[in-house]
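S.K.: Can you look at this prediction? I've put the sequence above it.
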Amino acid sequence: MKKLKATMTLDQHFKIAEVDKRIYGSFIEHLGRAVYGGIYEPDHPESDNQGFRTDVINLVKQLQVPIVRYPGGNMVSAYNWEDGVGPKAERPRRLELAWRTIETNEVGTNEFADWAKKVNADVMMAVNLGTRGIDAARNLIEYTNHPSGTYYSDLRRQHGYESPHNIKTWCLGNEMDGPWQVGQKTAYEYGRLANETGKAMKQVDPDIELVACGSSSSTMPTFPEYEATTLDLSYDTVDYISLHQYYGNRSNDTANYLAKNLDMAHFIKTVTATCDYIKAKHRSKKTINLSFDEWNVWYHSNDQDKQIEPWVVAPPQLEDHYNFEDALLVGSMLITFLQNADRVKMAAMAQLVNVIAPIMTENGGGSFKQTIFYPYMHTSIFGRGVSLKPILNVPKYDARDFTDVPYLDAAAVHNEETGELTIFIVNKHLSEAMPLEVDLRSFTGYSLVEHIELYHEDVKAVNTMTHEAVKPQLNTFTTCELGHLSAQLKQTSWNVIRLKK
């Protein structure tokens, strides 16, 4: 039997692109316990004077999340932003149609902007293009971004916010191709509305960036024609097109499951090609980049969500409890973003707290890190700089839905300012470790800082409030001498190898 081994060559001149830190963004929607019981719980013993849970704030800070999408999601397509501003006692309780709950509107635009500052994140705000449109959107951006002297900017000041929030990233609706969406639109209907809404918003604030809705997933019957038509109608106005994708392991086929980031890579390449086709059609010099503003594993909670009674406040919806193999796929998805850093400029792990999230809480109780917390945290902290193209020679395998799947997924980020080089690697082999030899001769004077390893012998292992089964350890056997690195990558493992000049 042929012994498995892999080689990699890294050269600081093999650059893909500067990594936009916003690829490490996340998402808070008014859904389940993401807001109420997640980031906000006024009666919690660890809540601050605004009702925000400080234990959650501290965990989000550990992730160094640069931008958070808000308030939806499906929820935004029937949301009146005016319901969530002004005195809380006067805010209406509404039927929230997307998730069939009661929305109390205790948290709205101003409170979320305050929370984002507490976690050192910018806001990616979404506007309602389902039941509303140009007028509500231009009023909202006047409220958030205009200094003073107009109706909506002065209304914000009356609400206690003298200075504008200066929100610079805006989503023009959400998943408008989806039949589940309140106010679903054809590509032509949506493209026209997105263009005219975006034009009005940029009249109010010319410095904003706009994200148009692409397809809700790569399996939608109108993909990628929806992107092509939308961009054809709005190319000069918008700056990004969105991608959404979730994966699951319903067939309990781990080898196939761990290959699903190949589907994500194909999705990215197809959308990129569509953007560039419309660029050529318009004879434009402007490049539309990608905002992968919903992505994650989502399938564990599907059955329990069917049992939830409608029209209650903040029920436990979409509360996936992630296992170790989920963390491996999340790591590979993050590596896929880094491999496409030339076009993927923003992303949002959906979501951040309780709802398909790296952070879980108990109402009135504690909080803990799910397995997926760690690859997300490692890439966010160490994956800032220039994404490099590793030249990788690695064995491959075939799975049920994929052929020629590399056993290793790898990305590397070089930060010239700090003199740091970080290699991110997932070993997908279910039973064997993988020896790895890396040629680093281009990085003269770099030495090993640490090799962080996330591993568990049981790919179904989970973390709980009382026991953290899956957590990082140090691999002390990795060596780096004279421009040559040697490592032994455990079977089914996430690896972060850090070097410094």
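M.R.: Happy to help now that I have it.

S.K.: Every contact and neighbour count from this point should use C-alpha atoms.
M.R.: Fine.

S.K.: Isn't Asp177 up against Thr186?
M.R.: Yes: the criterion here is Cα atoms under 8 Å, and Asp177 meets it with Thr186 at 6.4 Å.

S.K.: Spit out the residues that contact these two alike.
M.R.: Tyr226 (Cα atoms under 8 Å, 6 or more residues apart in numbering).

S.K.: Of these two, which one has the most company?
M.R.: Asp177 (23 against 15; other Cα atoms under 10 Å).

S.K.: roughly how far apart are that one and Phe223?
M.R.: 9 Å (Cα to Cα, to the nearest Å).

S.K.: so what sits against both of the two?
M.R.: Joint contacts of Asp177 and Phe223 (Cα under 8 Å, 6+ apart) are Ser215.

S.K.: All the helices of this structure, in order from the start?
M.R.: Counting by DSSP state H, the chain has helices at residues 54-63, 109-118, 134-145, 151-158, 187-204, 225-234, 254-257, 261-281, 302-305, 324-339, 373-382.

S.K.: quick one: contacts of the fifth one?
M.R.: If I follow you right, that is helix 187-204. With contact meaning Cα under 8 Å, 6+ apart, helix 187-204 is reached by 129, 133-134, 137-138, 141-142, 146, 172, 176-177, 208, 210, 212, 226-227, 229-234, 237-238.

S.K.: make it 7 Å
M.R.: 133-134, 137-138, 141-142, 172, 208, 212, 226, 229-231, 233-234, 237-238 (Cα atoms under 7 Å, 6 or more residues apart in numbering).

S.K.: Derive a ChimeraX selection command for the buried subset of those residues.
M.R.: The ChimeraX selection below is limited to those of the contacts of helix 187-204 classed as buried (16 or more other Cα atoms under 10 Å):
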select :133,134,137,138,141,142,172,208,212,226,229,230,231,233,234,237,238
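
S.K.: here's the one I want to compare it with:
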Amino acid sequence: MSSTAQKARIVIDKAFKIAEVDKRIYGSFIEHLGRAVYGGIYEPSHATADSLGFRGDVKELVRQLGVPIIRYPGGNFVSGYDWEDGVGPVELRPKRLELAWRTVEPNEVGTNEFMRWAKEVGSEVMMAVNLGTRGVDAARNLLEYCNHPSGSYYSDLRRSHGYEAPHKVKTWCLGNEMDGPWQIGQKTPVEYGRLAYETAKAMRLVDPDIELVSCGSSSTGMPTFPEWEAVTLDHTYDVVDFVSLHQYYGNRDNDSANFLARTMDLEHFIHTVISTCDYIKAKKRSKKTMYLSFDEWNVWYHSNQADAKIEPWSVGPPQLEDVYNFEDALLVGGFLISFLRHADRVKMACLAQLVNVIAPIMTENGGRAWKQTIFYPYLHASMYGRGTSLQPIVDSPKYDAQDYTDVPYLESAVVYNEEDEELTVFALNRHLQDALDVECDVRGFEGYRVVEHIVLEHDDLKAVNTAAEENVKPHSRGNAECKDGFVHTRLAKASWNVIRLKRA
């Protein structure tokens, strides 16, 4: 810990309510890409595999994270996917050329298998439909297959495949990144808006109780952003519940101060999409508020060059296998803080992805599974970030980075669980040289005391975890103390902190 420290202050009060946290902001994503499925969650020859071939060691790690919802089956994959290929007897399923990632898809894992796996790890499923090469018909048929109880062609087909009870999938994505030129079946905003509207209309006739996500721009860097959101929502606003956001950040310039300031861009992204949604709400004289589904987000840049060497048309090659370092974990913590501070509008979010592919969990084929550095802030937020998000008033010293000015060293989010009488302060110190002495005013929480101060810190920003050695892991030796209504703590330089208070 640094011997020097700057000073910061946080004021917390029960009256500063943002919104109840929707637990689905701690969701994740499994796509038929690389070793996410084959060699990740599914490996029949593995020593821990269950009767369906799913790895037990991976299931245990997913359960630890408490992932409430998982997006499936893509991603770019879904825009060329025929869902019928992945149901029925496995031995009769076709092997297909998968064009999004130029692999062979064996279809050993499909809708029913994934639904069963998700249930075993305690997750709901956010199902995506193909609006690239397909459309209204395939989407309504898949919904009927999944959700209709019985007595129709597709519901009875599901029952004939051994799944008597409907899967009751509540949340559905209308395509994926449809403005991207890399997308199979790329659409203009008008083309997508019309197709998504008609698809949503048909799906709601099959099951009126579903939630639907309209596809937003692929990222803030797209030339279509945010006009895409305005045009497409002009069509879909009345028939959907969410608009999607996707964003990844990297540190190719090895400028850590600038990298850790990327949440400034994230905040701008969220505010811009909210503004666009509210413009369409006003234009339509609507009473409905559009919510945000941040259903792809993460750090992603380490694996780009390695993927260029992969031979095409193989099954489950090692694609997008970013090995995350300590500073990546800090930025992931910053993402989560931003989502909590926007709990009134960000209602779902999916860390992309869950296993092997830009993921918190890594595996060896036939071997070990382990936790990457980013596993821990994700775990902490999922465990302790459930309740009411409160708006902390933060007074922090600031710095200027290459792309951002007035970047606060201290980022914080606060969650109050009234039922359990627990208050959790998430705090990121992104100062790379100095500790931060923080005073936190909690006088509105009389009788509360610090029960744990979790810290994720490391002297080397580039430190990584491997199958053999977990170099970056949290400890509970933080120094936070509460006295006379104030929490005092010194946050180590470049550290992620979780300060938990409970009523004595």
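M.R.: Now that the structure is in, tell me what you want to look at. Bear in mind that the values here come from a model prediction, so they are computed numbers and not experimental data.

S.K.: And the TM-score between these chains?
M.R.: TM-score for the superposed chains, counting by TM-score structural alignment, normalised by the length of the first structure: 0.99, backed by 500 aligned residues with a Cα RMSD of 0.7 Å.

S.K.: Mind checking the helices of the first structure for the one nearest to Asp439 of the first structure?
M.R.: helix 324-339 (19.0 Å; Cα to Cα).

S.K.: between the closest one and helix 373-382, how big is the angle?
M.R.: 20 degrees (axes from the mean of the first three to the mean of the last three Cα atoms, to 10 degrees).

S.K.: what's the angle from helix 324-339 of the first structure to helix 261-281?
M.R.: 30 degrees.

S.K.: Which residue numbers in the second structure does helix 324-339 of the first structure align to?
M.R.: Aligning helix 324-339 of the first structure against the second structure (TM-score structural alignment) gives residues 326-341.

S.K.: likewise stretch 174-185 of the first structure?
M.R.: Using TM-score structural alignment, stretch 174-185 of the first structure lines up with residues 176-187 of the second structure.

S.K.: contacting residues around that stretch?
M.R.: Counting by Cα under 7 Å, 6+ apart, residues outside stretch 176-187 of the second structure touching it are Gly75, Asn76, Ser79, Gly80, Gly132, Thr133, Thr188, Cys215, Gly216, Ser217, Ser218.

S.K.: what about that stretch, distance to the chain center?
M.R.: From the chain centre to the centre of stretch 176-187 of the second structure is a distance of 21 Å (Cα atoms, centre = their mean, to the nearest Å).

S.K.: So what does Ser389 of the second structure match up with in the first structure?
M.R.: Structural correspondence for Ser389 of the second structure with respect to the first structure (TM-score structural alignment): Ser387.

S.K.: show me the contacts for the closest residue to its match other than its chain neighbours.
M.R.: Excluding the flanking residues, the one nearest Ser387 of the first structure by Cα to Cα, 6 or more residues apart in numbering is Val413, at 4.5 Å. Neighbour list for Val413 of the first structure: Gly383, Arg384, Gly385, Val386, Ser387, Leu388, Leu421, Thr422, Ile423 [criterion: Cα under 7 Å, 6+ apart].

S.K.: Just send these back as CSV, with neighbour count too.
M.R.: Shown next, in CSV, are these (neighbours: other Cα atoms under 10 Å):
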residue, neighbour count
Gly383, 29
Arg384, 20
Gly385, 21
Val386, 22
Ser387, 28
Leu388, 25
Leu421, 28
Thr422, 26
Ile423, 22
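
S.K.: Reformat those residues as TSV; add distance to Lys118 of the first structure.
M.R.: Listed next are the contacts of Val413 of the first structure as TSV, based on distance: Cα to Cα, whole Å:
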residue	distance to Lys118 of the first structure
Gly383	23
Arg384	22
Gly385	25
Val386	28
Ser387	29
Leu388	33
Leu421	30
Thr422	28
Ile423	30
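
S.K.: Sort out for me which of those are in strands.
M.R.: Val386, Ser387, Leu388, Leu421, Thr422, Ile423 (DSSP state E).

S.K.: Strands along the stretch 351-500 of the first structure, start to end?
M.R.: 359-361, 367-369, 386-388, 391-393, 396-397, 405-406, 408-415, 420-427, 434-439, 447-455, 473-474, 479-481, 484-489, 493-500 (DSSP state E, counting those that start in this stretch).

S.K.: Quick one: closest of these to Leu4 of the first structure.
M.R.: Short answer: strand 434-439, nearest of those by Cα to Cα, at 6.2 Å.

S.K.: Could you tell me how far the counterpart of Glu437 of the first structure in the second structure is located from Met383 of the second structure?
M.R.: Applying TM-score structural alignment, one finds that Glu437 of the first structure aligns to Glu439 in the second structure. Counting by Cα to Cα, the gap from Glu439 of the second structure to Met383 of the second structure is 24 Å.

S.K.: So if I had to pick from those two, which one is more boxed in?
M.R.: Taking neighbours as other Cα under 10 Å, Glu439 of the second structure and Met383 compare with Glu439 leading, 20 against 15.

S.K.: for that one, what are its contacts?
M.R.: Contacts of Glu439 of the second structure (Cα under 7 Å, 6+ apart): Ala8, Arg9, Ile10, Phe486, Val487, His488, Thr489.

S.K.: Tell me which residue of the second structure lines up with Ala493 of the first structure.
M.R.: Ala isn't right for residue 493 of the first structure; it's Ser. Per TM-score structural alignment, Ser493 of the first structure is aligned with Ser495.

S.K.: Surely that match touches Leu428?
M.R.: Yes: using Cα atoms under 7 Å, Ser495 of the second structure is in contact with Leu428, at 5.9 Å.

S.K.: Please say which of the two ends up with more neighbours.
M.R.: Ranked by neighbour count (other Cα under 10 Å), Ser495 of the second structure and Leu428 place Leu428 first, with 27 against 24.

S.K.: Report the contact partners of the more buried one.
M.R.: Counting by Cα under 7 Å, 6+ apart, Leu428 of the second structure has contacts Gly334, Leu410, Glu411, Ser412, Ser495, Trp496, Asn497.

S.K.: so what corresponds to Arg285 of the second structure in the first structure?
M.R.: Counting by TM-score structural alignment, the partner of Arg285 of the second structure is Arg283.

S.K.: try Met203 of the second structure
M.R.: Match for Met203 of the second structure (TM-score structural alignment): Met201.

S.K.: Tell me which residue of the first structure lines up with Pro44 of the second structure.
M.R.: Matched across to the first structure, Pro44 of the second structure falls on Pro42, judged by TM-score structural alignment.
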